[in-house]
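Engineer: Take this sequence and fold it.
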Amino acid sequence: MESQYTESIAKVILFDPIDSGANRLCILSSHATPSMASWLLTTYEEQGITDISIELIIEAVMDSGIDNISHEGFKELHGRRYSNKCNISCSYLFQPPTSKSNLFIWLQDDKPVQAFDCTYDFTQISFLRSNGGSITAQSAAYAYKLYENAVTRSIFCNHSEVEEYIIIRSSTTSPSSTDAKFHDNCVHLPLITRTGEPGKRSGLNWGQRNKRNKNEAYIPLPSRIAKSGFFPLNKQHFLVVTDDHHTLQLRVEQQNDKAITTPASNAQLGEYFRNRLGLANGAYVHTSDLKAYGRTDVVFYKIDDEQYYMDFSSGGNG
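Structural biologist: Now for the predicted structure:
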């Protein structure tokens, strides 16, 4: 079976088996990104899909290692249990052989019930943006034996000795890099409105309403930048490393793609900025707070289609 439509690819492999009672997804993929894992968990939650367990093994890291940003992203997701009780574990293959294909095996509890052998890596670029590829139905029992064998040759991403088995590569993500392309490929997003103040009930103060978590926040995204292709749209996730060495999963959402949010919790972004500004959780953000800190904007540098660097260092724009 082959599909031209990325939505159909995700539906066939990642969603349809759940309708038949499958509740455990084992993935053996050559390449994978934390943004894809985050997107899948969030989409399950938003569609009311509950009690799904995802077990991911990434193969390519055995030879090429993994960049530290992706590694931190996987560690952040590993073992996380969302409100709908869906969770994911992330492991790295450290010993040959590799399967030379991508296997997606569905189980109902401990019984293999459906499997796919496909050309699609567990990435958003592959699943949600690619224009072609192939999917082949595979014997679920056979595919699961391959997966179980890979389990014996893999290590959890958060294992204390993981760096003895897998090379964790440092990423050159700082804007102090001499790479001109890195400097040119950036956008400045104001955190204040044309009045010179943050929104009273929007932006960093999105949650300043009755019965809302007052930490809820988003970064306003001007329409011209939303339409420029700089950020992925359609609720796709992107992993951000910040100038103070945190990692955040973000996405563009709301009407007219006007907001950058943290999909796991709208309050996560607000907590981050209030901590940087030295404010208490839930505090109202004033222009004076931003100016006292030293800047009223945030800068995003694009590393690749699923990774960005976010600079909110003090004194960035006065």
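
Engineer: C-alpha from now on. contacts and neighbour counts both.
Structural biologist: OK.

Engineer: Neighbours of the closest residue to R129 other than its chain neighbours, how many?
Structural biologist: Counting by CA to CA, 6 or more residues apart in numbering, R129 lies nearest to T6, which is 6.1 Å off, once chain neighbours are set aside. When neighbours are counted by other CA atoms under 10 Å, T6 registers 18.

Engineer: contacting residues for T6?
Structural biologist: Residues in contact with T6 (CA atoms under 8 Å, 6 or more residues apart in numbering) are 127-131.

Engineer: can you tell me the helix or strand for L56?
Structural biologist: Assigned by DSSP states H and E, L56 belongs to strand 53-58.

Engineer: Which elements pack onto that strand?
Structural biologist: Here strand 53-58 touches strand 24-29, strand 87-93, going by 3 or more CA pairs under 8 Å, 6 or more residues apart in numbering; DSSP states H and E.

Engineer: now the closest residue in space to S130 that isn't next to it in sequence: how far from L28?
Structural biologist: Excluding its sequence neighbours, the residue lying closest to S130 (CA to CA, 6+ apart) is T6, at 6.5 Å. Separation of T6 from L28 (CA to CA, to the nearest Å): 20 Å.

Engineer: swap in R81?
Structural biologist: Using CA to CA, one obtains 21 Å as the distance from R81 to L28.

Engineer: between those two, which one's more packed in?
Structural biologist: Legend: neighbour count by other CA under 10 Å for R81 and L28, higher for L28 (32 against 15).

Engineer: so the more buried one touches F104, yeah?
Structural biologist: Yes - at 6.6 Å, L28 counts as touching F104 under the criterion of CA atoms under 8 Å.

Engineer: got the buried residues for stretch 80-98?
Structural biologist: Neighbour-count burial for stretch 80-98 flags 82, 84, 86-95, 98 (criterion: 16 or more other CA atoms under 10 Å).

Engineer: Kindly report the same for stretch 210-218.
Structural biologist: In terms of neighbour count (16+ other CA under 10 Å), stretch 210-218 has its buried residues at 213-218.

Engineer: And that stretch, end to end?
Structural biologist: Terminal residues of stretch 210-218 lie 17 Å apart, using CA to CA.

Engineer: Let's see this one next, to set against the first:
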Amino acid sequence: MITNDLYSKILLEPAERGGDELFIVSGYASATFARRHLKDLSERKEDTKINLIIGMPKNTVDHNAYLQLHTEFGNRFRGYYLKSTPPVHSKVFTWFNSGKPQEAYSGSANYSQYGFFEDKQRNQMVSDNSIEIKNFFDDLLSSSIFMPHAEIDNSAVFYRVQKVHGSVPAGGVEWIELGKTVRISFLDKKGMLPPVSGLNWGQRKEKRINKGTGEVKYVLREKNQAYLSLKGDVREEGFLPKMAYNFTLLTDDNASFDCVVAQEGRKAIHSTNDNSELGRYFRKRLGLEPGAFVTVEDLERYGRTDYTLSKIDDENFLLDFSVKPN
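Structural biologist: The predicted structure is shown next:
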């Protein structure tokens, strides 16, 4: 029985032994974990494929994040929702090598960060029969729908995020529901928008040192680079995940980003794929050109100088930047 280091032993090391395709049936799964897994596999074996059936797809809030995985990774990721009853609570994994069974595992770990990392849950896995698990996968596949073909309406997810008038005080934090929903100011306590951090992170110059000559140069960064500043008790663990954990950030206008809590003191939310993603997103919503310097006046003209962050679950959060009509 395997009870520790499940992520490496079940999901990474088999690829190092030659596995090039993984078939998974998991009652619950998360898109942010699938992205992390795909990226980690890419460092070991670039063309490794993952096939996933989610057996209990009641919570599909990260559907758009799954669609992004299909777009970004192509045929390396194929995800399905079980559409028949009863739901399937299994957690089974089988690796194949060039179309032939290699090794398989079953146990208590869902395909998620909380299933495979021991600091949140203790789970166990055991070796199993590759062919039997593949047959089980194929049997469920006939009753499943390919994620890009699924019609998912997540509008109900946003029911509790109230459209707002105005903004919280400069530099402030306002909990709408403690531990669940909070409004956070983009501004500092003096009412200024930081010129080289937060939404303007990419406007700074980066110091680079030539290791051979010791020469120091300052070069411009990609001007769209940005992060969401966290303030006050929002930084404390319990609302947002630990710094090592990825999460999906969904938006009120149907975008999604894979993110982490970052910086010393948990001061920021960064996008994991590209530090410019959040900057491009907010500039577009503000009606600005890509790479533009963002000002307080830009935010005021838009209608708010803060954003709302809501927790759906440990791996999915809502970002609301909408403005209530007058």
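
Engineer: Need the TM-score from the superposition.
Structural biologist: Here the TM-score for the pair of chains, by TM-score structural alignment, normalised by the length of structure 1, is 0.82; 298 aligned residues with a CA RMSD of 2.9 Å.

Engineer: re earlier: if we go by neighbour counts, what in the strand holding L56 of structure 1 is buried?
Structural biologist: 53-58.

Engineer: Same question for stretch 223-240 of structure 1.
Structural biologist: 226, 231-232, 235-240.

Engineer: Equivalent analysis for stretch 99-112 of structure 2, please.
Structural biologist: Judged by neighbour count (16+ other CA under 10 Å), stretch 99-112 of structure 2 contains these buried residues: 101-112.

Engineer: ok, A259 of structure 1 to E148 of structure 1 distance?
Structural biologist: Between A259 of structure 1 and E148 of structure 1 the computed distance is 42 Å (CA to CA).

Engineer: Give me the more crowded residue out of the two.
Structural biologist: In terms of neighbours (other CA under 10 Å), A259 is the more surrounded of A259 of structure 1 and E148; the figures are 21 against 13.

Engineer: quick one: which helix or strand includes the equivalent of Y309 of structure 1 over in structure 2?
Structural biologist: Alignment note (TM-score structural alignment): Y309 of structure 1 maps to L318 of structure 2. For L318 of structure 2, the element it lies in under DSSP H and E is strand 316-320.

Engineer: Mind reading off the mean deviation between that strand and structure 1?
Structural biologist: Following the fit onto structure 1, the mean deviation recorded for strand 316-320 of structure 2 is 2.0 Å by mean CA distance after the TM-score superposition for structure 1.

Engineer: Which strands and helices lie in contact with that strand?
Structural biologist: Using 3+ CA pairs under 8 Å, 6+ apart, strand 316-320 of structure 2 sits against strand 246-251, strand 306-313.

Engineer: at 10 Å instead, please
Structural biologist: strand 181-185, strand 246-251, strand 256-262, strand 306-313 (3 or more CA pairs under 10 Å, 6 or more residues apart in numbering; DSSP states H and E).

Engineer: What residue in structure 2 is paired with F116 of structure 1?
Structural biologist: Match for F116 of structure 1 (TM-score structural alignment): Y105.

Engineer: wait, what's in contact with its match?
Structural biologist: Counting by CA atoms under 10 Å, 6 or more residues apart in numbering, Y105 of structure 2 makes contact with 1-2, 10-11, 24, 91-95, 124-130, 133.

Engineer: how about W106 of structure 1, secondary structure?
Structural biologist: Here W106 of structure 1 is recorded as strand under DSSP: H, G, I helix; E, B strand; the rest coil.

Engineer: which residues in the stretch 51-200 of structure 1 form strands?
Structural biologist: Under the criterion DSSP state E, counting those that start in this stretch, the stretch 51-200 of structure 1 contains strands at 53-58, 66-67, 87-93, 102-108, 111-118, 135-138, 154-156, 168-169, 186-190.

Engineer: Dump the ones you listed to a markdown table, plus distance to T296 of structure 1.
Structural biologist: Conversion of those to a markdown table gives the following (distance: least, CA to CA, whole Å):
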| stretch | distance to T296 of structure 1 |
| --- | --- |
| strand 53-58 | 40 |
| strand 66-67 | 31 |
| strand 87-93 | 37 |
| strand 102-108 | 45 |
| strand 111-118 | 46 |
| strand 135-138 | 48 |
| strand 154-156 | 40 |
| strand 168-169 | 33 |
| strand 186-190 | 6 |
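
Engineer: out of the helices and strands packed on strand 316-320 of structure 2, nearest to P290 of structure 2?
Structural biologist: Between P290 of structure 2 and those, the shortest separation by CA to CA is 17.9 Å, and it involves strand 256-262.

Engineer: which bit of structure 1 covers the closest one?
Structural biologist: So strand 256-262 of structure 2 sits over residues 247-253 in structure 1, by TM-score structural alignment.

Engineer: next one: stretch 163-180 of structure 1 to chain centre, how far?
Structural biologist: 19 Å (CA atoms, centre = their mean, to the nearest Å).

Engineer: typed the wrong thing, it's stretch 114-126 of structure 1
Structural biologist: Offset of stretch 114-126 of structure 1 from its chain centre (CA atoms, centre = their mean): 17 Å.

Engineer: Also stretch 82-94 of structure 2?
Structural biologist: What separates the centre of stretch 82-94 of structure 2 from the centre of its chain is 23 Å, taken as CA atoms, centre = their mean.

Engineer: Quick check: buried residues in stretch 265-283 of structure 2?
Structural biologist: The neighbour-count check on stretch 265-283 of structure 2 (16+ other CA under 10 Å) flags 266-272, 275-280, 282-283 as buried.

Engineer: chain center to it: distance?
Structural biologist: With CA atoms, centre = their mean as the basis, stretch 265-283 of structure 2 stands 12 Å off its chain's centre.

Engineer: What's the end-to-end length of it?
Structural biologist: Start to finish, the residues bounding stretch 265-283 of structure 2 are 27 Å apart (CA to CA).

Engineer: go on, stretch 13-32 of structure 1?
Structural biologist: One end of stretch 13-32 of structure 1 sits 15 Å from the other (CA to CA).

Engineer: residues in structure 2 aligned with it?
Structural biologist: With TM-score structural alignment as the criterion, stretch 13-32 of structure 1 aligns to 10-29.

Engineer: Contacts only, for L239 of structure 1.
Structural biologist: Here L239 of structure 1 is in contact with 33-36, 38, 69-70, 72-73, 247-251, 303-309 (criterion: CA under 10 Å, 6+ apart).

Engineer: In PyMOL, select just the buried ones from those.
Structural biologist: To isolate the buried members of those in PyMOL, using 16+ other CA under 10 Å:
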select buried, resi 33+34+35+36+38+69+70+72+73+247+248+249+250+251+303+306+307+308+309
